[in-house]
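A.B. asks: Coordinates for the following, if possible.
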Amino acid sequence: MGQSLLEVGQALGLPLEGTCEGQMACSTCHVIVDAEWFDKLAEASEEEEDMLDFAAGVRRTSRLSCQIDLTQELDGLSVTVPAEAHDMRRM
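C.D. replies: Sure thing, here's the model as predicted:
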């Protein structure tokens, strides 16, 4: 299994919180996946969908970055960290 978007993003210094350290017990690593990439991702689990109910600024293409396993097929993946997530990091 490869690394998650959360792990790689944090290693690169991107503004991904991940309070639960990728255990899917929070929604602080919420990202919005660009529409052209969304259908290329593995389907979200019911648990991830439930956790996204707690995320701010959820869109149709929202995912938890801890649940996106990066593969060669996802090379070039484009996501946006919601403005609400940036605001939470400043608290």
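A.B. asks: going forward, measure contacts between C-alpha atoms and count neighbours the same way
C.D. replies: Fine.
A.B. asks: So which residues of this protein form strands?
C.D. replies: Counting by DSSP state E, the segments of the chain that form strands are 30-33, 62-64, 79-80.
A.B. asks: how about those in a markdown table, adding distance to Phe54 and mean neighbour count?
C.D. replies: A markdown table is the format used below for the strands of the chain (distance: least, CA to CA, whole Å; neighbours: other CA atoms under 10 Å):
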| stretch | distance to Phe54 | mean neighbour count |
| --- | --- | --- |
| strand 30-33 | 10 | 24 |
| strand 62-64 | 11 | 25 |
| strand 79-80 | 18 | 15 |
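A.B. asks: want to put them side by side, so please do this one too:
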Amino acid sequence: MPEITFIDHGGEKRVVNAATGSTVMEAAIKSGVPGIVAECGGACACATCHVYVDEAWTATTGTPSHMEEDMLDFAFDVKPTSRLSCQIKVTDAMNGLVIHTPPRQG
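C.D. replies: Here you go, the predicted structure:
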């Protein structure tokens, strides 16, 4: 199982195990990571699972789809590395992935 490190806006780190094939959002919710609300349950219909992918991992996690980009318009403090965690599928290549959570969800 790949390990993902979530870092909140205060710098606190939480390392969680994520099942390959799940999403970063599912791993966060299952492990009780604060700052990931996921109101729509992963349907890409809100922006309450907004995260920042660490720059070292952006190539591995890929780019947002058009639908995801539209939803990111509703997120708080969007940055170039912003993604919806429900849209990032976990692969074995993501072992060590670093994700930052914003100070609040939009």
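A.B. asks: Roughly how far does the residue mapped onto Ala59 of the second structure from the first structure sit from Glu7 of the first structure?
C.D. replies: Structural alignment (TM-score structural alignment) places Ala59 of the second structure against Asp39 in the first structure. The span separating Asp39 of the first structure from Glu7 of the first structure equals 21 Å under the rule CA to CA, to the nearest Å.
A.B. asks: what do you get for Ile68 of the first structure?
C.D. replies: Relative to Glu7 of the first structure, Ile68 of the first structure is positioned 10 Å away (CA to CA).
A.B. asks: what do you get for Leu64 of the first structure?
C.D. replies: If you go by CA to CA, the gap between Leu64 of the first structure and Glu7 of the first structure works out to 12 Å.
A.B. asks: And Cys26 of the first structure, by the same measure?
C.D. replies: 15 Å.
A.B. asks: before we move on, the earlier item: turn the strands of the first structure into TSV, columns for distance to Asp50 of the first structure.
C.D. replies: As requested, these are arranged in TSV below (distance: least, CA to CA, whole Å):
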stretch	distance to Asp50 of the first structure
strand 30-33	12
strand 62-64	11
strand 79-80	20
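A.B. asks: residues in contact with the residue positioned nearest the centre of the second structure?
C.D. replies: With distances taken as CA atoms, centre = their mean, Ser85 lies nearest the centre of the second structure, 2.9 Å away. With contacts defined as CA atoms under 8 Å, 6 or more residues apart in numbering, Ser85 of the second structure is in contact with 23-25, 49-51.
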